[in-house]
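Enquirer: Sequence first, then the predicted structure, then my questions.
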Amino acid sequence: MNSKNRYVLINLLAFEFILLNVVLVVCLMFRLPDFSFSDTAILLNMVRLIGIYNLTWLVIILYIRNNEFYFNPDYGYFKSIVTSLFFFVGFVMSVVILLKIRYFPRSTFIIPIFIFSYLNLISHKYLLHYLKKRASHLFSDTLLIGSGYDSENLKGFTNAMTQYGYNVIGYLEDKKKLVKNELDMSVFGAVDDLSKILKDRKIDEIFIAMSGVEHEKILATIKIADSFGVRVKLIPANPLLMSKNYKAVAMGDLAVFKLRESPLDHFSTAILKRLFDFCFALVTLILLSPVFLIIAILIRLDSKGPIFYTPYRKGEAADTFKCYKFRTMSVTEDPLHNAKSTVVNDPRITRIGKYLRKTDLDELPQFYNVLRGDMSVIGPRPHRVNLQDDFRKSVNDYMVRGYVKPGITGWAQVNGWRGPTITDEQKSQRVKHDLWYIENWSPWLDAKIIFLTIFGSHHKKAF
């Protein structure tokens, strides 16, 4: 962060500080209409309370938020506000109780936090645009070098840079016509003109698109920028596989792209999901144990054979595991090599099996798989071996589903893609929804899928 970025951040923090205290004073005066400055005890507690709020806000700034929150409202913005809100409520209430601050209704401690969080949520984006328009001198004047991105990518990039406190003033490019005709920015000349440009103009930072500039020229450009004391940032060539979630990480002296980055790749979120799976599965198995017993008795009375059907399915990283289900057919095949899928009005389905399949009750034993760690409560549905081979040949990126554990229900299922997988659209849509879930996972998304699974409309089974 350079000095100009810091000035922008200071302005944002100053606005937030003023907003917080205005909200506090207004709320306190509204709750205490008969307040008088002669009420020393109430005045002292009011000052202490405002001090607690400001201390909490400072802790949030230093330890919960980061620069992304202020310079890019579209990146984790809502999540940061919600996290701050919960911390605000918990911290303030704890300190108020410890210090035994009185004379205020309990709602006085909560209402200002919600009002401040809401106003903060809707104001930052507009404040950044206002600063850009009225105080552009606070933003870092930036020069782009290279031709590594097409016009659409470059337009999006320059627009996003505004949210990071940068002002793109021009471009150095050997192919002048291409850029000048398609991009609304000045073309100052070729890459070799950098020394002259830095002498004539005040440039704060330079961004170099590495894929559009020769290696030797990049080194020469960095050397020239260093001689003028201008910061340089390198933009690596885009990875061959474009995905919503990918990031570059430093490994030794090299930058490495992590493609298809998923929130579940992080240790903390993976542990969170595993803890939820284990607790949810354990509670479900305990609470539904009477239902399990009744279903087991009905299956045994309805037809001969085992109570459970245990086919082999493909799980995380293409590992094979034994999947537990209530038996719904009178004939069970070799669980490892069976290739005959269920069809409409399948004569093998028993009387009780028809009801179990219609209500999805035959899937309940899979909570035991969740408890064992073979499956998750939410995730892509596990496929049989032959079905996976079929999908793998006909649908691109199908095996990416194996990045995470399969689930009892998933995003594809609650969106209706749980019927037959005969057409290419049925196959591709199921995979598309599974990949979207992997890249966009959150605890809230899992909660939504569980709700839709229980209370949403039911569709024909595919498994």
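Expert: Cool, the structure landed.
Enquirer: drop to CA atoms for contacts and neighbour counts, all remaining ones
Expert: Will do.
Enquirer: Which is the succeeding secondary structure element to the helix or strand where Lys199 lies?
Expert: Assigned by DSSP states H and E, Lys199 falls within helix 194-200. Going down the chain from helix 194-200, the next helix or strand is strand 205-209, by DSSP H and E.
Enquirer: and here's the other structure:
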Amino acid sequence: MIRQSQSFLSQLYAFLDFICIEIAFLFSWWLKFQSGWIAFESTLPFKHYLLWSVMYGVICIFFGYSINFYQAKRKKGFSYEIARLVQIHVISLLLLLSVLFVFKEVHVSRSYLILFLVNGLLLTSFYRYVLKTTLRRLREKGYNKQFVLILGAGSLGQRFARNLQLHPDLGFEIVGFLDDADIDDVDLQWNRKKVLGKIDELEDIIERLIIDEVIIALPLEAHNKYGKIVNVCEKAGVKTLIIPDFFDYLPSRPYFDNFAGMPLINVRDIPLDEFRNRFFKRLFDITFSLAAIVVTLPVMALVAAAIKLTSPGPIIFKQERVGLNRRKFMMYKFRTMKVMPEGMSDTQWTVENDPRRTKLGAFLRRTSLDELPQFFNVLFGHMSVVGPRPERPFFVEQFKEEVPKYMVKHHIRPGITGWAQSNGLRGDTSIEERIRHDLYYIENWSFLLDIKIIWKTIVNGFVNKNAY
């Protein structure tokens, strides 16, 4: 077995990152100034660029250590490493530019710096991918293993063990279970010899066997044993991880918060709870909605005129919807139906061949042109360009009793389009499926995801066959 010290691996990763940065520097120098492919002569000698490349490498390594990038990432996916690498290199380049400004190195080629950044990222990503793939294959063959002891042979512990066995590439091997229940009483789907003893025998087991991590998968009633277990593990230098017995209530990526000096588990990780994310999303909404209003203004004028000429009643239809934090607002649409008698409640779904629709309204609904005025809702702050679709209060009250986690969608602003709509869940489609997509969007929001949804909405077209 390959059992190298983690500090050595961290130093090795940092050293290889630095080497890749310097190789990228040499390649970028040759490409920019020596290859002849780019007609450009350097106004600074080679040694100046070499000095700044070394400084850039040092900044990268220092920043990497400061954000714990060189800690063990056995449990992390490759996408995590790529995201961190981009963050490290971009911020390091900005820091280098600040240093260049201070030292008045104004003649450094900007295009060379871009080449350097891109080549450094590509080279570092490539070697890390090769290394991570190689390590995964070695672990699948039984090398570089880490040994896990699970405290609790009940359903929680067995579920964790089954999941772990589905990922042999992570290189974890289950040594066994400890449980205070009688072996004959444990409904174990594994070999019963895997139950090595009682919880009180933990210290002896750790001394006799090689254990890297202890997983506590005990029921809540065993909470009083946690303190002793953690003390035994820390005394032996063994890592301890706890699977909460209520983890079914947690999201896929729970995180710890701090309130009044006490750690709290946040049961719903919402990226848009962060002010920075909300600020940039709102800035994008204002910019995009203004541009959309300007571009579609002639179309909206034509639609308004057509509505006025083809049916009596107002051009804009205002309907109460439930939005952010369950607050109600009036959503704007072009009117597509005949004016309802005063006092008649609007608690019906639109159905195929609905007699309430006007002839023009059927076309507007099918092409989604009736939703263009919602860009004004975005501008006023009632809605976002991308988000879960808002619903009428009557149906919100109905769905919150029938559809699990339905009300979670109101943690963020509703949108004109969303992850559900861009995946074809528009109009007369499953509410449960739409909520699953909305929850995914809420918990995995990013600016790039918003761009992807807008792009999919445009590419898939605005024609909605389910819009009645």
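Expert: Cool, the structure landed. Computed from a prediction, not measured in an experiment: that's the story for all the values here.
Enquirer: Superpose on structure 2 and give me the mean offset of the helix holding Lys199 of structure 1.
Expert: Averaged over the aligned pairs, helix 194-200 of structure 1 sits 3.1 Å from structure 2 after superposition, using mean C-alpha distance after the TM-score superposition for structure 1.
Enquirer: Flag every buried residue along that helix.
Expert: Across helix 194-200 of structure 1, burial judged by 16 or more other C-alpha atoms under 10 Å covers Leu194, Ile197, Leu198.
Enquirer: next one: stretch 119-136 of structure 1
Expert: Neighbour count says stretch 119-136 of structure 1 has Asn120, Leu121, His124, Lys125, Leu128, Leu131, Lys132, Ser136 buried, by 16+ other C-alpha under 10 Å.
Enquirer: So what touches the helix holding Lys199 of structure 1?
Expert: Applying C-alpha atoms under 8 Å, 6 or more residues apart in numbering, the external contacts of helix 194-200 of structure 1 come out as Leu172, Phe188, Thr221, Ile224, Phe228.
Enquirer: Now the buried members of the residues you listed.
Expert: With neighbours counted by 16+ other C-alpha under 10 Å, these contain buried members at Leu172, Phe188, Thr221.
Enquirer: Kindly reformat these as a markdown table containing secondary structure and distance to Tyr166 of structure 1.
Expert: A markdown table is the format used below for those (DSSP: H, G, I helix; E, B strand; the rest coil; distance: C-alpha to C-alpha, whole Å):
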| residue | secondary structure | distance to Tyr166 of structure 1 |
| --- | --- | --- |
| Leu172 | strand | 17 |
| Phe188 | strand | 18 |
| Thr221 | helix | 20 |
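Enquirer: now, which of these sits nearest Gln426 of structure 1?
Expert: When those are compared for distance to Gln426 of structure 1 (C-alpha to C-alpha), Leu172 wins out at 47.8 Å.
Enquirer: residue contacts, that closest one?
Expert: Leu143, Leu144, Ile145, Gly146, Val187, Phe188, Gly189, Ala190, Val191, Asp193, Leu194.
Enquirer: What lines up with it in structure 2?
Expert: If you follow Leu172 of structure 1 across to structure 2 using TM-score structural alignment, you land on Leu178.
Enquirer: Distance of that match relative to Gly313 of structure 2?
Expert: 74 Å (C-alpha to C-alpha, to the nearest Å).
Enquirer: ditto for Glu213 of structure 2
Expert: For Glu213 of structure 2, the distance to Gly313 of structure 2 - C-alpha to C-alpha - is 70 Å.
Enquirer: before we move on, what about Pro168 of structure 2?
Expert: 66 Å.
Enquirer: again, but for Ser289 of structure 2
Expert: Taking C-alpha to C-alpha, one finds Ser289 of structure 2 at 27 Å from Gly313 of structure 2.
Enquirer: do Gln11 of structure 2 as well
Expert: Where Gly313 of structure 2 is concerned, Gln11 of structure 2 sits at a distance of 73 Å (C-alpha to C-alpha).
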